[in-house]
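Student: the following comprises the amino acid sequence and a computationally predicted model.
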Amino acid sequence: MSTLISTQGLSVRHGGNTVLSNVQFSIARGEIVTVVGPNGSGKSTLIRALIGLETAATGKVSRASGLSVGYVPQKLHIDASLPLSVRRFLSLPKRVSDAQADEALERTGVPGLGPRPLARLSGGQFQRVLLARALLVNPDILILDEPTQGLDQPGTAAFYKLIEEVRSQTGAAVLMVSHDLHVVMSASDRVICLNGHVCCEGTPKVVAEAPEYRALFGIGTGGAFALYQHHHDHGHDDGSASQTCGHEGHTHV
């Protein structure tokens, strides 16, 4: 499979704070990869670096030539007084035809919402409209930064099912930041644990059994992160999961 985006030794600093350190990352066409980690671990910073919104202090980000990226941000605040319809929103920043807009809304399970004011959508509808907008660029890769934040459990499950359907229909790669552990483990081809650096990565089964993952997530947390209380590093001799989730003196934001 061809690599769409990769990083080599990527480090990002905010002022004097090292947010990401020596991150090696790649994602290939058609993969679903999920990034997990505690708050302040640099997940959103990594996403922003991959799409060119953060500058590398060291290392580099490589993107396939002509790469088309569909991006769904973690938060998008819409002024409730702004008279912006779903249809007009879908034509920002690049105008699309009515047929294209209708097809995107149909594909994401919210047909007929075009005339609706954006500010009057439910949380689930809004996330699906954001996804529809991302699909309008015919993406090679969809990048979603905690796309189900604020949704209830049925809404979250339905949204992830939709993501899998989109991958199946379009062949696009999917890179997600998520806190929904049970979904991560059922829906991802590969999981990356981040805590300022890559702690461990691999298939969901490999990562679920890694001491580093358990140190970050705890056991039986029901999808919530455990407090990070692991103060020593574990190494692996078998190559099943690499690196560690111990703190290395970095300050994370």
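Tutor: Done, it's in. Residues are numbered from 1 along each chain as shown.
Student: drop to CA atoms for contacts and neighbour counts, all remaining ones
Tutor: OK.
Student: quick one, strands of the chain?
Tutor: All strands of the chain, identified by DSSP state E, fall at 3-14, 17-28, 32-36, 58-63, 69-72, 141-145, 173-177, 190-194, 198-202.
Student: closest to residue 125 out of these?
Tutor: strand 69-72 (13.5 Å; Cα to Cα).
Student: check which helices and strands the closest one sits against.
Tutor: helix 123-135, strand 141-145 (3 or more Cα pairs under 8 Å, 6 or more residues apart in numbering; DSSP states H and E).
Student: the last one vs strand 17-28, what angle?
Tutor: So the one you mean is strand 141-145. Strand 141-145 and strand 17-28 are oriented at 150 degrees to each other (axes from the mean of the first three to the mean of the last three Cα atoms, to 10 degrees).
Student: just checking, what packs against strand 141-145?
Tutor: helix 43-50, strand 69-72, strand 173-177.
Student: rebuild these as JSON lines, extending it with mean neighbour count.
Tutor: Output for the helices and strands packed on strand 141-145, formatted as JSON lines (neighbours: other Cα atoms under 10 Å):
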{"stretch": "helix 43-50", "mean neighbour count": "21"}
{"stretch": "strand 69-72", "mean neighbour count": "22"}
{"stretch": "strand 173-177", "mean neighbour count": "24"}
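Student: I'd like those laid out as JSON lines, including distance to residue 26.
Tutor: JSON lines is the format used below for the helices and strands packed on strand 141-145 (distance: least, Cα to Cα, whole Å):
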{"stretch": "helix 43-50", "distance to residue 26": "10"}
{"stretch": "strand 69-72", "distance to residue 26": "15"}
{"stretch": "strand 173-177", "distance to residue 26": "10"}
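Student: hold the first one in mind and look at this next one:
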Amino acid sequence: MTALLNAQHLGLRFGDKTVLDDVQLTLQRGKIVTLIGPNGAGKTSLVRTILGLQKPTSGRIERAADLRIGYMPQKLQLEASLPLTAQRFLALGGAGAAQIAEASALTGIGHLADSPMQQLSGGEVQRVLLTRALAREPNLLVLDEPVQGVDINGQLALYQLINRIRHERGCGVLMVSHDLHLVMANTDEVLCLNQHVCCHGHPESVSNHPAYQELFGTRAAEMLAVYTHHHDHKHDLHGDVVCNHSHKD
């Protein structure tokens, strides 16, 4: 199959509760699909089903023979007294030293190798998690709220990095997000979920769809429709701008 993963008519029920209903999703190499939806929409359940951690009640998932998934969880909780450096945390993921070094260079965290995980900033922790997923040399990245706990500039920097990774490595990306206007410039397709697929397509078309406006309000749709961000700058690990830029909101 040419797609990395093709989910057809997925359904998931727990007792008499419907969690997913007739969900269809295709993930392609080199493409970013962003999954959005309100709390309780089934986003986490869909991700777990795609990862093979949850068996669907109905439907099926076709996976490419060479599929390799790198997963980045929404958050990391570590015991405060646990002596764990970033390098040791990465090594626990099972990847080799060469793969870790290559992934660390791509995400820009090499200088954090000896830093305790508990002392890293929110943006730094998220980049370490992304590095660990990349070290598995995946052709599909599954990123659950990758900017969790990161400030606005750091979020923009992470989305830019994810976009660059998919171009440099040619991998597909499934990304869960709640801020569509921030990921708009760095995604190819949006899938709006509320147990079923309410709407899907290019971010601009989704923002104008009645189902999106009903879920998130017309104000959110208006903000998304007028949002553009033209970058000629970069951000550091903390999300700070390191050269000039211009933007229009």
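Tutor: Okay, I see it. Keep in mind that what you see is a predicted model, and the values were worked out from it rather than measured.
Student: just to revisit the earlier point, highest mean neighbour count out of the helices and strands packed on strand 69-72 of structure 1?
Tutor: Highest mean neighbour count of those: strand 141-145, a mean of 25 (counted as mean count of other Cα atoms under 10 Å).
Student: mean shift of that strand relative to structure 2?
Tutor: Aligned to structure 2 and superposed, strand 141-145 of structure 1 gives a mean residue distance of 0.6 Å (mean Cα distance after the TM-score superposition for structure 1).
Student: ok, and what's touching that strand?
Tutor: The contact list for strand 141-145 of structure 1 (Cα atoms under 8 Å, 6 or more residues apart in numbering) reads 4, 29, 44, 47, 68-74, 134-135, 172-178.
Student: recalculate using a threshold of 7 Å.
Tutor: 44, 68-74, 172-177 (Cα atoms under 7 Å, 6 or more residues apart in numbering).
Student: report the two of the residues you listed separated the most.
Tutor: 44 and 172 (20.6 Å).
Student: picking that back up, make a markdown table from the strands of structure 1 and add distance to residue 125 of structure 1 to it.
Tutor: Shown next, in a markdown table, are these (distance: least, Cα to Cα, whole Å):
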| stretch | distance to residue 125 of structure 1 |
| --- | --- |
| strand 3-14 | 29 |
| strand 17-28 | 28 |
| strand 32-36 | 23 |
| strand 58-63 | 31 |
| strand 69-72 | 14 |
| strand 141-145 | 16 |
| strand 173-177 | 19 |
| strand 190-194 | 27 |
| strand 198-202 | 32 |
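Student: residue 78 of structure 1: which of these is closest?
Tutor: strand 69-72 (14.4 Å).
Student: equivalent range in structure 2 for the closest one?
Tutor: Using TM-score structural alignment, strand 69-72 of structure 1 lines up with residues 69-72 of structure 2.
Student: how far does that stretch sit from its chain's centre?
Tutor: 9 Å (Cα atoms, centre = their mean, to the nearest Å).
Student: now it on structure 1. Mean distance?
Tutor: Superposing on structure 1 and averaging over aligned pairs (mean Cα distance after the TM-score superposition for structure 1), stretch 69-72 of structure 2 comes out at 0.5 Å.
Student: residue 150 of structure 1: which of the contacts of strand 141-145 of structure 1 is nearest?
Tutor: Residue 150 of structure 1 lies nearest to residue 74 out of the contacts of strand 141-145 of structure 1, by Cα to Cα, at 10.2 Å.
Student: and that closest one, what does it touch?
Tutor: Contacts of residue 74 of structure 1 (Cα under 7 Å, 6+ apart): 145, 146, 147.
Student: cutoff 8 Å now
Tutor: Shown in contact with residue 74 of structure 1 (Cα under 8 Å, 6+ apart): 144, 145, 146, 147, 149.
Student: tell me which two of those residues sit farthest apart.
Tutor: Farthest pair in the contacts of residue 74 of structure 1 (Cα to Cα) is 144 and 149. Separation: 10.9 Å.
Student: so how far is residue 58 of structure 1 from the residue nearest to residue 21 of structure 1 when sequence neighbours are not counted?
Tutor: Excluding the flanking residues, the one nearest residue 21 of structure 1 by Cα to Cα, 6 or more residues apart in numbering is residue 11, at 4.3 Å. Counting by Cα to Cα, to the nearest Å, the gap from residue 11 of structure 1 to residue 58 of structure 1 is 5 Å.
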